[in-house]
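>>> got a sequence here, can you build the structure:
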Amino acid sequence: MYNVIQWVFLAIFFPVLALMVLVKRKYRGRILFRLGFGIDHCARSLSTGTPVIWIHALSVGEVSSCQTLVKAIRNAYPRGTVILSTTTRSGEAYARNILAGSVDLFLPYPLDILWSVRRVVSRIRPDLFILVETDFWPNLLHELKIRGIPSILVNGRISADSFTRYKRFKWFFLPMFKAFKLITMQTENDCNNMIELGVDRHKVLKLGNLKFDAVMPGDLSGQIKDRSSFGIPDHKTVIVAGSTHAGEEEIILRVFRKLITEFPDLFLIIAPRNVERGKPVTLLARQEGFIASRRQEPMLAGGNLLVLDTLGELAGVYSFCDIAFVGGSLVQQGGHNPLEPAVFGKPVLFGPDMNDFLEIAQGLLNCAGALLTRDEAELFEVAHRLLKDKKMREEMGRHAAALVAEQRGVTARHVEMLQTIMGEADN
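Down below sits the predicted model:
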């Protein structure tokens, strides 16, 4: 039924898709590749090293989560072949930037059309497929299963909204979950939810959250930056609003306007989650009267605001900021990773919607490493309090960094589990 509906959909929308491919160059190569064209050339360029391990990460967030795992797999299998696929262009660009030395082949994730999936699987012939967190597709998982290729879900999480959706459409999701040889979840609650959905409890393990290891200082030491490299004077007090979404920048700019009247040496960095929004966010800031620069352009003299519209530099600005606000949380986007500033010992602020990072957010709140700001008024009040109290900022930062340090070892547990599965496959 799934494939029948899919073909009907394609028949209806094929003219639109074809026009997009012909008119817009940015879609041309990627869509054709996702259909399976071009995979032959890529497969021929691969080494013959075994095992062949295919890892899939949906976008930037999932790539960030699995980066230490990818590097650890490369270290565990130096003669093997590591393939990393992503669904989004930004995810692939970010992966190429941080994992070039650990991955043999970067691929756009194939569209879940049966012949595309079969073509890609036949050409790369993986010994193991690893899915990071989410992006479930029936045809691929079914094809891997019937070919006897083990697939594993790592760093799984189930938010309250997702759990409701999975239960409502259990007939669709449960067969996919059952196709995995093993599922590793972030928390005990995630495990219980997966088991309640009908997955065999012996297949479900709690191994912790890979995001903790992904932000270890040793991994990010090369990204620690000095504010002068961004054109920001040393005497400035820097607030970073990271991974922001539409609707949040307006709030942040209004709060910044109030704060800067009392703290004239304040400097704001806004890092939109989608870097392609850099230009409109900059225009918005300028319309509000700020001297705003874009990272991709020369810094404007006398500026007090920078829009970070580049990939791979958010950790760098978190490393030297004085206060960090994590976006996607004042609007209904589920929040983003609060560990990214926490690892650098920074006080963390976030809004009420941290559904995608509930355990981490609650852990930071419990250890006094973060503060919840429910709305614009609270964001102003909390930021104002922190700007007046340097000791409070430093204490919060120490608590945040300590929480991250306590959670080491998640990657090592995953690699041990993967080696066990690979050993079973060899026997």
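
>>> contacts and neighbour counts: CA atoms only from here.
Will do.

>>> longest helix anywhere in this protein?
helix 2-23 (DSSP state H).

>>> what packs against that helix?
On a contact count with 3 or more Cα pairs under 8 Å, 6 or more residues apart in numbering; DSSP states H and E, helix 2-23 meets helix 25-34.

>>> which parts of the helix it packs on are buried?
28, 30, 31, 32, 33, 34 (16 or more other Cα atoms under 10 Å).

>>> can you redo these as a markdown table with distance to residue 156?
Compiled in a markdown table, these are given as follows (distance: Cα to Cα, whole Å):
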| residue | distance to residue 156 |
| --- | --- |
| 28 | 32 |
| 30 | 27 |
| 31 | 27 |
| 32 | 30 |
| 33 | 27 |
| 34 | 24 |
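
>>> residue 34 and residue 108 touch, don't they?
Yes. Between residue 34 and residue 108 a contact is recorded at 5.9 Å, counting by Cα atoms under 8 Å.

>>> what distance do you get for the residue nearest the centre of the chain to residue 172?
Nearest to the geometric centre of the chain sits residue 61, at 0.4 Å (Cα atoms, centre = their mean). Relative to residue 172, residue 61 is positioned 25 Å away (Cα to Cα, to the nearest Å).

>>> next one: residue 70
Applying Cα to Cα to residue 70 and residue 172 gives a distance of 30 Å.

>>> more crowded one of those two?
residue 70 (22 against 14; other Cα atoms under 10 Å).

>>> what about that one, distance to residue 132?
From residue 70 to residue 132 the distance is 11 Å (Cα to Cα).

>>> what does residue 11 give?
Counting by Cα to Cα - residue 11 and residue 132 are separated by 31 Å.

>>> the more surrounded of the two?
residue 132 (23 against 10).

>>> touching, that one and residue 151? I think so.
No. Counting by Cα under 8 Å, residue 132 stays clear of residue 151, with 10.9 Å between them.

>>> one more, please, to line up against the first structure:
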Amino acid sequence: MLVINARLSEKSQQGYQKVAKLTHIIMRSITVLASHNKTDAERFIELGLEASKSHVTGSIKFDITPSDEQLAKVLNLKKLYNSNEDNNDERFVWVAGSTHPVEHELVLSAHQELLKKQPNALLIIAPRHPEQFDKVGELLTQSPLSFSRRSQNNYNNEQVLLADTLGELQCLYGAANVSFIGGSLIRRGGHNPLESAAFSVGVITGPHTYNFDHVYPELIKLKGAVMVDNNDELAKQLITFSQNTKACQTLGIKAVQCVAKNQGAIQKTLTIINQYLEPKP
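Below you'll find the predicted structure:
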């Protein structure tokens, strides 16, 4: 049995320890295990995996590269949304991706604060689940913010674009100056920041990132992401980046450098797998 792209949180390890005898049997049945990082590998070993069967290959999630088709779409999106037709000024654009209930409101509040300093700013909000599209639309209708829906393709310099389409989030990230990754201002554990980082767009995240604790520490350490504790701090960070484009660009450069630095997990994993697929003499 080969286990690839393996992760094991401290909480999960504690759960497996409650059925230690069964867990030990499972660990002993593993032929080889390819883990995200050294910490997770050590947790598997503590549960009974033989150390010689453990390999640290990194996370496959880092092996993300925008396609030519995606890059072309990003250019078109920038033409649509990154300039104001009224005065031809470039807009500060930020994407709030994969947002959840309660978080929608926090994001809209942060954008209203940003608009006080940058009246030209655009928020592209992409709810995590399609059933939230109309609910966010209702929130926007009840707010003082002007908005349009991506699905209706009738954008006219509104303050908010509701991304109520599927399969476009990565490219929308690519069209932004900076991104906020949802599920992190509330206790949902966050979502994948590398979808933004791969497009050289830096990341802002809330404090709840446990679903990606194998990604965020590296991204923050290499200065491709910043963490905020609440929507007030989110607004302040957005204002800072909108007023300092060089700092915003540097965040994006550091983000894509982090992705490049950690790539290679797929090839390392394939090398391990091939050792067991090749016919023995």
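
>>> one step back: who's in contact with the one helix or strand the residue nearest to the centre of the first structure maps to?
Assigned by DSSP states H and E, residue 61 of the first structure falls within helix 60-76. The contact list for helix 60-76 of the first structure, computed with Cα atoms under 8 Å, 6 or more residues apart in numbering, reads 57, 80, 82, 90-92, 94-95, 98-99, 102-103, 132-133, 210-211, 213-214, 219, 411-412, 414-415.

>>> what's the distance between the longest helix seen in the second structure and the middle of its chain?
Ordering each helix of the second structure by length in residues (DSSP H) puts helix 245-261 first. In terms of Cα atoms, centre = their mean, to the nearest Å, the centre of helix 245-261 of the second structure is found 14 Å from the chain centre.

>>> how close does the helix or strand following it sit to the first structure?
Next along the chain after helix 245-261 of the second structure, taking DSSP H and E as the criterion, comes helix 265-277. Once fitted to the first structure, helix 265-277 of the second structure is off its aligned match by 1.2 Å on average (mean Cα distance after the TM-score superposition for the first structure).

>>> where in the first structure does helix 265-277 of the second structure fall?
Using TM-score structural alignment, helix 265-277 of the second structure lines up with residues 410-422 of the first structure.

>>> give the buried residues for the matching stretch.
Quick answer for stretch 410-422 of the first structure (16+ other Cα under 10 Å): 410, 411, 412, 414, 415, 417, 418, 421.

>>> same question, stretch 153-162 of the second structure
155, 157, 158, 159, 160, 161, 162.

>>> I'd like the distance between the counterpart of residue 354 of the first structure in the second structure and residue 184 of the second structure.
In the second structure, the residue equivalent to residue 354 of the first structure is residue 209, according to TM-score structural alignment. Separation of residue 209 of the second structure from residue 184 of the second structure (Cα to Cα) stands at 6 Å.

>>> swap in residue 219 of the second structure?
Counting by Cα to Cα, the separation of residue 219 of the second structure from residue 184 of the second structure is 15 Å.

>>> where in the first structure does stretch 137-144 of the second structure align, residue-wise?
Against the first structure, stretch 137-144 of the second structure falls on residues 282-289 (TM-score structural alignment).

>>> for that stretch, buried residues please.
Result for stretch 282-289 of the first structure [16+ other Cα under 10 Å]: buried residues 282, 284, 285.

>>> same question for stretch 237-246 of the first structure.
So, applying 16+ other Cα under 10 Å, buried residues of stretch 237-246 of the first structure: 237, 238, 239, 240, 241, 242, 243, 244, 245, 246.

>>> hang on, the fifth one in a helix?
No. Read with DSSP: H, G, I helix; E, B strand; the rest coil, residue 241 of the first structure is strand and lies in no helix.

>>> need the counterpart of it in the second structure.
In the second structure, residue 241 of the first structure lands on residue 96 (TM-score structural alignment).

>>> ok, now residue 203 of the first structure?
Using TM-score structural alignment, residue 203 of the first structure pairs with residue 53 in the second structure.

>>> residue ranges of the helices in the stretch 1-150 of the second structure, please?
10-17, 20-28, 38-46, 68-81, 103-117, 133-142 (DSSP state H, counting those that start in this stretch).

>>> how big's the offset between the fifth one and the first structure?
Read it as helix 103-117 of the second structure. Looks like 0.9 Å for helix 103-117 of the second structure (mean Cα distance after the TM-score superposition for the first structure).

>>> and that helix, which residues are buried?
Buried-residue list, helix 103-117 of the second structure, by 16+ other Cα under 10 Å: 103-115.

>>> using a markdown table, lay out these together with distance to residue 28 of the second structure.
Listed next are these as a markdown table, based on distance: Cα to Cα, whole Å:
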| residue | distance to residue 28 of the second structure |
| --- | --- |
| 103 | 43 |
| 104 | 46 |
| 105 | 49 |
| 106 | 47 |
| 107 | 47 |
| 108 | 51 |
| 109 | 52 |
| 110 | 51 |
| 111 | 52 |
| 112 | 56 |
| 113 | 56 |
| 114 | 55 |
| 115 | 58 |
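
>>> from these, pick the one nearest residue 246 of the second structure.
residue 114 (18.0 Å; Cα to Cα).

>>> what do we get in the first structure for residue 3 of the second structure?
Checking TM-score structural alignment: residue 3 of the second structure goes with residue 153.

>>> that match and residue 130 touch, don't they?
Yes. If you go by Cα under 8 Å, residue 153 of the first structure and residue 130 touch, sitting 6.0 Å apart.

>>> okay, these two: which has more neighbours?
The residue with more neighbours, out of residue 153 of the first structure and residue 130, is residue 153; 24 against 20, by other Cα under 10 Å.

>>> closest to residue 398 of the first structure out of the buried residues of helix 25-34 of the first structure?
Nearest member of the buried residues of helix 25-34 of the first structure to residue 398 of the first structure, counting by Cα to Cα, is residue 30, at 43.9 Å.
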